[in-house]
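S.K.: Please find the sequence and the predicted model below.
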Amino acid sequence: MKENLKQRTKSFALAIIEMTALIPNHTAGRVIQGQIIKSSTSIGANYRSALRGRSKAEFISKIGIVEEEADETVYWLELLEESKIIEQEVIHPLLDEANQLTAIFTSMGKTAKSKK
């Protein structure tokens, strides 16, 4: 599961990076592009950091950050979709994956807290 999620979060970040090449180079596009690259790449980076946590409390804290970054990525994808900056066909698979990752890390955090 850990290796699968490490690869899944990396693949997701790479897909977002690829998608951002489609964002027009205007003020809103540049802002969203920078924000979504930061939040999507942070998911995998913080998940890896959580796995190396020195304590249960540190793991829970880092997983909370992962959950926040995944949810933030959902937000930026929704903005891209609703503003029609990017075609829905491009956004939908990414939005689905971002929602799934958010749910996985939310569940992971709740489980870790309950076993505290």
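M.R.: Done, it's in. Numbers count the residues shown, from 1 in each chain.

S.K.: CA only for contacts and neighbour counts going forward, please
M.R.: Noted.

S.K.: Now do the same contact list for the closest residue to residue 86 other than its chain neighbours.
M.R.: Counting by C-alpha to C-alpha, 6 or more residues apart in numbering, the nearest residue to residue 86 once its immediate chain neighbours are dropped is residue 80, at 5.8 Å. By C-alpha atoms under 8 Å, 6 or more residues apart in numbering, the contact set of residue 80 is 32, 86, 91.

S.K.: Pasting the second one now:
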Amino acid sequence: MEEITGSFWAEEPGSGYQPKQNIVLDRSFDFAVRIVKFYRWLYKNHGEIAPLAKQILRSGTSIGANLEEADSAFSKREFAAKVGISLKESRETRYWLRLLHATEYIDDDMFSSLRKDNDEIIRLLNAISKTTRENSK
């Protein structure tokens, strides 16, 4: 029996496995990492708004989780639904960012940086949703 070494999914030379790049998955994952760090900062520096911090943590990390599910959808309909949920979570995250900025819990620079990343994801998701709808006709 042949011995298998290393990770099955590891990107090893000659393994034949070549992960395909997916910009929206990569960006949503990177954004989720930022949101987790942002949550820790909010919780440490503004513990009185822990419920708001948990809301943005939930919505900001849900974007990528739903896109991961969409990436392995069984049908176009399931794919479209998961992308739609990711889009809704992105918009909810934008709301929480706006609220935290308007109530002066985050400064202009922090708000602009997070909002820019989130808006880019929203644009990508809108484009994916539009293309999916057009291809379903």
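M.R.: Here it is on my side, so go on. Predicted model only: the values in this text are computed from it and were never measured.

S.K.: Report the TM-score for the pair.
M.R.: Overall, the chain-to-chain superposition scores 0.92 on the TM-score scale (TM-score structural alignment, normalised by the length of the first structure); 114 aligned residues with a C-alpha RMSD of 1.3 Å.

S.K.: Go through the contacts of residue 80 of the first structure and single out the one with the most neighbours.
M.R.: When neighbours are counted by other C-alpha atoms under 10 Å, residue 86 leads the contacts of residue 80 of the first structure with 19 neighbours.

S.K.: Now do the SS call for it.
M.R.: Assigned state for residue 86 of the first structure: coil (three-state reduction, DSSP: H, G, I helix; E, B strand; the rest coil).

S.K.: Let me see the ranges of the helices in the first structure.
M.R.: If you assign secondary structure with DSSP state H, the helices in the first structure sit at 2-20, 27-51, 56-82, 88-114.

S.K.: Need the counterpart of the residue nearest to residue 86 of the first structure in the second structure.
M.R.: Under the alignment (TM-score structural alignment), residue 80 of the first structure maps onto residue 100 of the second structure.

S.K.: Check residue 47 of the first structure too.
M.R.: Residue correspondence to the second structure (TM-score structural alignment): residue 47 of the first structure is matched to residue 67.

S.K.: List the residues that contact that match.
M.R.: Neighbours of residue 67 of the second structure in contact, by C-alpha under 8 Å, 6+ apart: 25, 82, 83, 86.

S.K.: need those in JSON lines with neighbour count, can you?
M.R.: JSON lines is the format used below for the contacts of residue 67 of the second structure (neighbours: other C-alpha atoms under 10 Å):
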{"residue": "25", "neighbour count": "18"}
{"residue": "82", "neighbour count": "21"}
{"residue": "83", "neighbour count": "25"}
{"residue": "86", "neighbour count": "27"}
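
S.K.: of these, closest to residue 56 of the second structure?
M.R.: Nearest to residue 56 of the second structure among the contacts of residue 67 of the second structure: residue 86, at 13.6 Å, using C-alpha to C-alpha.

S.K.: correct me, but that closest one touches residue 62?
M.R.: Yes - counting by C-alpha atoms under 8 Å, residue 86 of the second structure sits close enough to residue 62 to count as a contact (6.9 Å).

S.K.: Tell me the residue in the first structure aligned with residue 114 of the second structure.
M.R.: In the first structure, residue 114 of the second structure lands on residue 94 (TM-score structural alignment).

S.K.: wait, doesn't that match sit right on residue 17?
M.R.: No - counting by C-alpha under 8 Å, residue 94 of the first structure stays clear of residue 17, with 11.2 Å between them.
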